[in-house]
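Undergrad: Structure, please.
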Amino acid sequence: MQNTIIEKLSILADSAKYDVSCSSSGGKRKNEGKGLGNAEGMGICHSYTEDGRCVSLLKILLTNFCIFDCAYCVSRKSNDVKRVGFTVQEVVDLTINFYRRNYIEGLFLSSGIFKDSDYTMERLVRIAKKLRLEHNFNGYIHLKTIPGASEELIKEAGKYADRLSVNIELPSELSLQTLAPEKNYQEILTPMGNIKDQLVLVKEEKKLFKSTPSFAPAGQSTQLIVGATPESDRQILALSSGLYKNFELKRVYYSGYVPVVTDSRLPIISTPPIIRENRLYQADWLMRLYGFDAKELLDEQNPNLDLQIDPKLAWALRNRHVFPLEINTADYEMIVRVPGIGLKSAKKIVAARRFAYLSWENLKQIGVVIKRAKYFITCGGRSLETREWDEEAIRRRILFGEKGDRNGLWGSQLDLFQQAS
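TA: Presented below is the predicted three-dimensional model:
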C-alpha cells in the first residue's frame, strides 16, 4: 500500500529533528515583483530572533533510506524503521502549501543517502531549483550538502539555497571511523572547501560586477555530536576554531548525544549532556565574537569546560592577575572579557567615557551586571568590594549569592547541582 503524504511527513519530519544546524539565515533574498515569500532580514528556524519573534521552517528529510550504517543515526540501514521517501514534486508542493498557509517561513532539507551521494544531492538541488524558478519562491532554503557530492552539484546548490551545510558529525577522524566506518573526514572537508572557495570567488566577482549571481548568501554551517565519543571539550573547541579559520563557517552547531539506537559502540547514558552542550555554545560565542582563542579557554590542565560556571567567568577566575581593570581607561578588547559585561555594554562604556568619567551608577544604567563585574573592575579607582576574595569565594558568591555564602549553603546547593547534572 502506498504511503500517504501525511505518513511520510510524520516519519521524515521526526527523523530530521536530530539535526540542529538550522539557524537564522542571514540571507537577504528580496521579493521583487509578484514572487512568493521573502527572506530579507529574517532568521528562518525554530528559534527566537533578536526582537523576540519565533520563526519556523519545514524541516524534513527527503528520505530515510540510507546506504550507511552510522551507529548513532536513527536512519542507519540496520535500524528496523519504516522506510519512506518524498518525490521531488511532493517536497515542492508541501513547501508552497505550508508557506501559503503561513505555517513556515522556509525549508530546511536534508536526506539519507540512497544509491550514492550525487544521486541524492541532485534531487535536493532539483527541489530548490523548482521552488526558485517555477514558483518564484523567495523564502529561505537551507540544503544539507551530502558528503562525497561532486563540486558541480555543490555549485548548483549554492545558486538556489540561502545556506549550505555539511555535517562533520564527530570530533575526530578516529571516532568517525569507529561509529561511521563508511564515512571519512576527506569526503566531509572537501565539499566544505568547495563551498568556501565558491563563496570567496563570488565575493571577489561582486566587487567588479554587481550583477554577479549570489552563491549561498547566508554561508555554510556544520554540526557535530557531543558525548557519543571520548573527545574532551578542548579537542572539540580546537576543531571548531580550525573550521572557522579554514572554511569560514558561519556557525558550528553542537548536538548533545541522544541515544536513539542501541549499539555496543555507543556509551550508555540516561540523559543527553545538555549542560555541556550549552557550555560549548557559550565558548563558541566567545571565540566568534569576543576575541577569545580556543587555547585561552581550555588547556592541558583544564581540558573540559566547567559545568557550574560559564566559560567567560571560568577564564577570568583563572586569570586573576589580569584584573582588576579600571573601566575608565581599559581597552575595549579587555572590557568585553569582564564577566557581566556584554558586547553592547562594552561599546556603550567606550562611547560614554569620551564625555564623562563613569561611576558605578553609570555602569548600572548602561546594563552592566554589577554583581558579577564588581570582582574584576574598578571605577574611578574605587572598588565595591572592601576585601580581596579568592577564586573559590567569588565562584560561590556568583553561583549562590552573598546570602548563600554567609549562611554556609554552598555545600548543600552544590550537591544538588551535581546530582542534577
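
Undergrad: from here on, contacts and neighbour counts on C-alpha atoms
TA: OK.

Undergrad: quick one, strands of the stretch 51-200 of the chain?
TA: 54-55, 58-61, 106-110, 140-144, 163-165 (DSSP state E, counting those that start in this stretch).

Undergrad: Now the second one, please; I'll put the structures next to each other:
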Amino acid sequence: MAQLTLTRKLAILSDAAKYDASCASSGSERRNAKATGGIGSTAPGSGICHSYAPDGRCISLLKILLTNFCVYDCVYCVNRSSSNVARARFSVEEVVKLTLDFYKRNYIEGLFLSSGIIRSPDYTMEEMVRVAKSLREEHGFAGYIHLKIIPNAAPELLRLAGHYADRLSTNIEMPTDEGLSQFAPEKRPGEIRTAMARVKTNWEEGQPEKKARAKPKAFAPAGQSTQMIVGADVSSDTTILGRSAALYAGYRLKRVYYSAFSPIPDASAKLPISRPPLMREHRLYQADWLMRFYGFDVDEIAGTSEAGMLDLDIDPKLAWALKSRGQFPVDVNSADRAMLLRVPGLGTRAVDRILSTRRHHGLRLDDMARLCASLEKVRPFIQTIDWTPGKALDSAHLKARLTPKPAQLSLF
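TA: Below is the predicted model of the structure:
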C-alpha cells in the first residue's frame, strides 16, 4: 500500500473528526481560503474549528483524529470497522508537528484530539496522552488542548490526560442505554459513566481550597463535556433533556453537545434515511441554555412540548410563557431577577441592565426599548409605569405574531 503524505492524512483525519460536535465550528470561511488552497478555512476538511475557552473567548483549534481505524462497529459511526472509507493514522510526532506548525503560523490556538480505538483502549489513550505530554513538556506548548477520553482506559492514563489537557470529554453518544446497546453493542454505558465519574473526582481533587497554601496539581481546568446524537433513535426531546440534566447534576459537566444525526455511506437499515431538522438541534441547545442559566427545570420545558418534542416554530422560553400566561405581565420595576429571566426576549445582560437602571428611576416602555434587544417580543409580557399589555396577553394570535420567519435563528 502506498505511503500517505502528511497532507493526505490531514485531509482524511480532519474530515473524520467533523462528526464530533464537542468542538463546534462556526461554519464560516476565511477570506480567499479557496482561492489560495490554504488552511485558513473552517469548512469541513480543513481541520480548523472554532470553540470557546472558559473565559468566553472564541478560539481556533486543530480538530483531528489520531486515526480513523477502529475495532468497534458502531452503526451510527462513519469510521466503524465495517465502513468502506479511506483510512489513515498519524504518528504522535506528526500530530505534534502539525499542531506546532499551525500554531506558529497563527492559524490555531490549540488542539482537539480524538481517535478511533486501535489495539485496545489503553493503547489508544496512551498514544493521545503522549501527544499532549510532548507538546507541554518537550515543546513548552501553552495553547489549549482538548482530549477525548477513551472509556475503559486505565485510571492512571485518565489522570495523565487531565494533567496535560485543558478539557476532557467522554461521549455518551445515545440519549438512552437502550439506544447505545442497539447501535453500539460493543460499548458499555457503565464504562462511559465510570470514565466521567473519574474525571469529576480528579477535577474536584484539583480544586484548591480557599485557605490552603499549597495548590493541588490542576486537572482539566476547563472541565469535561459530552455529546449526544439526536435523531438516530426514537428518543424524544424530553428524554434527551432529562438525560442532560442528570449528567449536569451527576458529573458536573460544562457542556452537553447535541449533534443532529447525519446519514452516512453504506448505512445500516436500523438508522433513519434522513437527518432530523436542524431546528430540532437548535431548540435543544436553547432548552439546555434555559436549564443552565435561566433557572428552568426539565419538567417546565417538557410541559410545553407535544408528545415529548419541542415546538420547532418558537423557542422554548416563549413556548413556556405562552402556556404560563397567568404569571404575566411581569412588572419590570419590582420583579426579582429569577422572574425577569423568564420573560421572552430578556437575556441575562438585559436583566442585569434592568436591575441596575431601576435603582435610579422607574422604568417606562421607552427605557425597555433601550435596555433589551427586541421590544416587540418583550412588550406582551411586561408591565412598566406607562404600559400594560391588557387583553393582548390573552390573544389567541399572540403566538403567530411572535413566531419568527422560518429562516431566522435566535437564542431567546
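
Undergrad: Superposing both, give me the TM-score.
TA: Between these two chains, after superposing, the TM-score reads 0.88 (TM-score structural alignment, normalised by the length of the second structure); 383 aligned residues with a C-alpha RMSD of 2.3 Å.

Undergrad: ok so, going back, taking the strands of the stretch 51-200 of the first structure together, which one is wrapped up most tightly?
TA: strand 140-144 (a mean of 28; mean count of other C-alpha atoms under 10 Å).

Undergrad: Give me the helices and strands touching it, please.
TA: For strand 140-144 of the first structure, the packing partners by 3 or more C-alpha pairs under 8 Å, 6 or more residues apart in numbering; DSSP states H and E come out as strand 106-110, strand 163-165.

Undergrad: Put together a markdown table for these, with distance to residue 50 of the first structure on each row.
TA: As requested, those are exported to a markdown table (distance: least, C-alpha to C-alpha, whole Å):
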| stretch | distance to residue 50 of the first structure |
| --- | --- |
| strand 106-110 | 18 |
| strand 163-165 | 20 |
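
Undergrad: what range in the second structure matches stretch 229-240 of the first structure?
TA: Counting by TM-score structural alignment, stretch 229-240 of the first structure falls onto residues 233-244 of the second structure.

Undergrad: Go through that stretch and flag the buried ones.
TA: Using 16 or more other C-alpha atoms under 10 Å as the test for burial, stretch 233-244 of the second structure gives 233, 235, 236, 237, 238, 239, 240, 241, 242, 243, 244.

Undergrad: try stretch 357-374 of the second structure
TA: Neighbour-count burial for stretch 357-374 of the second structure flags 363, 364, 365, 368, 371, 372 (criterion: 16+ other C-alpha under 10 Å).

Undergrad: Give me the residues contacting that stretch.
TA: With C-alpha atoms under 8 Å, 6 or more residues apart in numbering as the contact definition, stretch 357-374 of the second structure has outside contacts at 332, 333, 345, 346, 350, 353, 354, 375, 384, 385, 386, 387.

Undergrad: Can you lay out these as a markdown table showing distance to residue 215 of the second structure and secondary structure?
TA: A markdown table is the format used below for the contacts of stretch 357-374 of the second structure (distance: C-alpha to C-alpha, whole Å; DSSP: H, G, I helix; E, B strand; the rest coil):
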| residue | distance to residue 215 of the second structure | secondary structure |
| --- | --- | --- |
| 332 | 44 | coil |
| 333 | 45 | coil |
| 345 | 43 | coil |
| 346 | 40 | coil |
| 350 | 37 | helix |
| 353 | 37 | helix |
| 354 | 39 | helix |
| 375 | 48 | helix |
| 384 | 50 | strand |
| 385 | 52 | coil |
| 386 | 55 | coil |
| 387 | 55 | strand |
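
Undergrad: just the buried members of the residues you listed?
TA: Looks like the contacts of stretch 357-374 of the second structure have 332, 333, 345, 346, 350, 354, 375, 384 buried, using 16+ other C-alpha under 10 Å.

Undergrad: quick one: what's aligned to the first one in the first structure?
TA: Across the two structures, residue 332 of the second structure finds its equivalent in residue 327 of the first structure, going by TM-score structural alignment.

Undergrad: ok, that match touching residue 376?
TA: No - taking contacts as C-alpha atoms under 8 Å, residue 327 of the first structure lies outside contact range of residue 376: 9.7 Å.

Undergrad: Skip the chain neighbours and tell me the closest residue to the alignment partner in the second structure of residue 123 of the first structure.
TA: Mapped onto the second structure by TM-score structural alignment, residue 123 of the first structure lines up with residue 127. Spatial nearest neighbour of residue 127 of the second structure, chain neighbours left out: residue 92 (6.7 Å); criterion: C-alpha to C-alpha, 6 or more residues apart in numbering.

Undergrad: what number of residues lie near the one you found?
TA: 16 (other C-alpha atoms under 10 Å).

Undergrad: same check, this time on residue 145 of the first structure
TA: 30.

Undergrad: Roughly how far does whichever residue in the second structure pairs up with it sit from residue 225 of the second structure?
TA: Superposed on the second structure with TM-score structural alignment, residue 145 of the first structure falls opposite residue 149. Residue 149 of the second structure sits 10 Å away from residue 225 of the second structure, going by C-alpha to C-alpha, to the nearest Å.

Undergrad: Which residues are in contact with each of these two?
TA: What both residue 149 of the second structure and residue 225 touch, as defined by C-alpha under 8 Å, 6+ apart, is the set 168, 169, 170.

Undergrad: what's the closest of the residues you listed to residue 145 of the second structure?
TA: residue 168 (8.7 Å; C-alpha to C-alpha).
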